[in-house]
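A.B. asks: dropping the sequence and predicted coords here.
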Amino acid sequence: MSSRLDITDDTITALKEFWSLPKFGPDDTRYPAYVGFLPASLRPAAETELNAFVDQLIATLPETPNKASVLKLFAQCLLWFAGHDTEDRNRICDYLVEIMDIIGLESSDGLLNNFMYA
């Protein structure tokens, strides 16, 4: 579970680029199309929550580049999204998978699956 991740300057740069992107808005390039985080009044809060998680990764990964630490942060982030619609929960999982790709984390050890379906 404490698998070491290979975190480089490029990894941190990619996380910063991800942070700067707009999140949770409507997206008709997906199937089915994503209407955006609902209610729309919570979109800024959802984006802020996800960006705060990314900030935590940027701050902690260089010193603690291991899977267990990342999954603990994932679990904390997911708590905010737990009571929302399935589409919004699916979208946060998509974002977390994108982050997993950036940091080289191959598996959430069932964390995302449990969040969606448990």
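C.D. replies: Great, that's in hand.
A.B. asks: going forward, measure contacts and count neighbours with C-alpha atoms only.
C.D. replies: Noted.
A.B. asks: contact partners for the one residue sitting closest to the centre of the chain?
C.D. replies: For the chain, Leu96 is the residue whose C-alpha lies nearest the centre (Cα atoms, centre = their mean; 2.9 Å). Going by Cα atoms under 8 Å, 6 or more residues apart in numbering, Leu96 touches Phe74.
A.B. asks: ok, second structure coming up, stack it against the first:
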Amino acid sequence: MNKYLLILLISLSFSACGQTVIKTPENAMSKFEEFKNKEKFVEENSFFYPGIADPKMRPVLTEKINKAADDFKAVAESQNPTDKEYQDKIELGLSRFSDVYMDLDTEDRERVCTYFEELMDIVGLESSGGHLMKFMYGFSLPESSGTEE
């Protein structure tokens, strides 16, 4: 009985903090590697993305988004990763683009966001906590339904 009480208390403490534990999918580590190995910021018709206008920016942006994948992987490997931990990594990852933000056009910013959405899909994270909207549009909406992105 004490075991169940302990589990309940731990669950309640996460709920009280507004955090949800996210079970890392079995194939997440291989998906992170696949993500890192694929060529990025190239033309993709499925996203209506024309590719980065300045090819010299491709390795810079790729390095930044691959660091975000490493951040997500580190959280996924931790014990009891939470949505908040992933959302903090999204915020950190997006902050790495601040030095090039003004050089990115709308399509490039959208592509950055879709890469983060791919990382979110790998671990089953439903919301960026408003970080993607803030990056894209400069503001975020208060969460009403729990999933705005």
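C.D. replies: Here it is on my side, so go on. What you see is a predicted model, and the numbers here were worked out from it, not measured in a lab.
A.B. asks: which element, helix or strand, includes the residue nearest to the centre of the first structure?
C.D. replies: helix 86-103 (DSSP states H and E).
A.B. asks: excluding its own residues, what touches the helix or strand immediately after that helix in the chain? List them.
C.D. replies: On the C-terminal side of helix 86-103 of the first structure, the nearest following helix or strand under DSSP H and E is helix 111-117. The contact list for helix 111-117 of the first structure (Cα under 8 Å, 6+ apart) reads 71, 75, 78, 82, 86, 89-90, 93.
A.B. asks: most widely separated two among those?
C.D. replies: Maximum pairwise distance among those (Cα to Cα): 21.1 Å, between Leu71 and Thr86.
A.B. asks: who's more crowded, these two?
C.D. replies: Neighbour tally, Leu71 of the first structure and Thr86, criterion other Cα atoms under 10 Å: the higher count belongs to Leu71, 19 against 13.
A.B. asks: please enumerate the helices of the first structure.
C.D. replies: 9-20, 43-60, 67-81, 86-103, 111-117 (DSSP state H).
A.B. asks: the last one: how far from the chain's middle?
C.D. replies: Read it as helix 111-117 of the first structure. 13 Å (Cα atoms, centre = their mean, to the nearest Å).
A.B. asks: what's the answer for stretch 108-118 of the first structure, then?
C.D. replies: Remark: stretch 108-118 of the first structure is offset 13 Å from the chain centroid, using Cα atoms, centre = their mean.
A.B. asks: tell me the buried residues in it?
C.D. replies: The neighbour-count check on stretch 108-118 of the first structure (16 or more other Cα atoms under 10 Å) flags 108, 111-112, 115 as buried.
A.B. asks: now do the contacts for Gly25 of the first structure.
C.D. replies: Counted by Cα under 8 Å, 6+ apart, Gly25 of the first structure has contacts 34-37, 43.
A.B. asks: just the buried ones from the residues you listed?
C.D. replies: Buried, going by 16+ other Cα under 10 Å: 34, 36-37, 43, out of the contacts of Gly25 of the first structure.
A.B. asks: can you redo those as CSV with distance to Asp28 of the first structure?
C.D. replies: Compiled in CSV, these are given as follows (distance: Cα to Cα, whole Å):
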residue, distance to Asp28 of the first structure
Tyr34, 6
Gly36, 10
Phe37, 13
Arg43, 17
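A.B. asks: Lys23 of the first structure: which of the buried residues of stretch 108-118 of the first structure is nearest?
C.D. replies: Using Cα to Cα, these come closest to Lys23 of the first structure at Leu112, 18.5 Å.
A.B. asks: which residue lines up with the closest one in the second structure?
C.D. replies: Aligned by TM-score structural alignment, Leu112 of the first structure pairs with Leu132 of the second structure.
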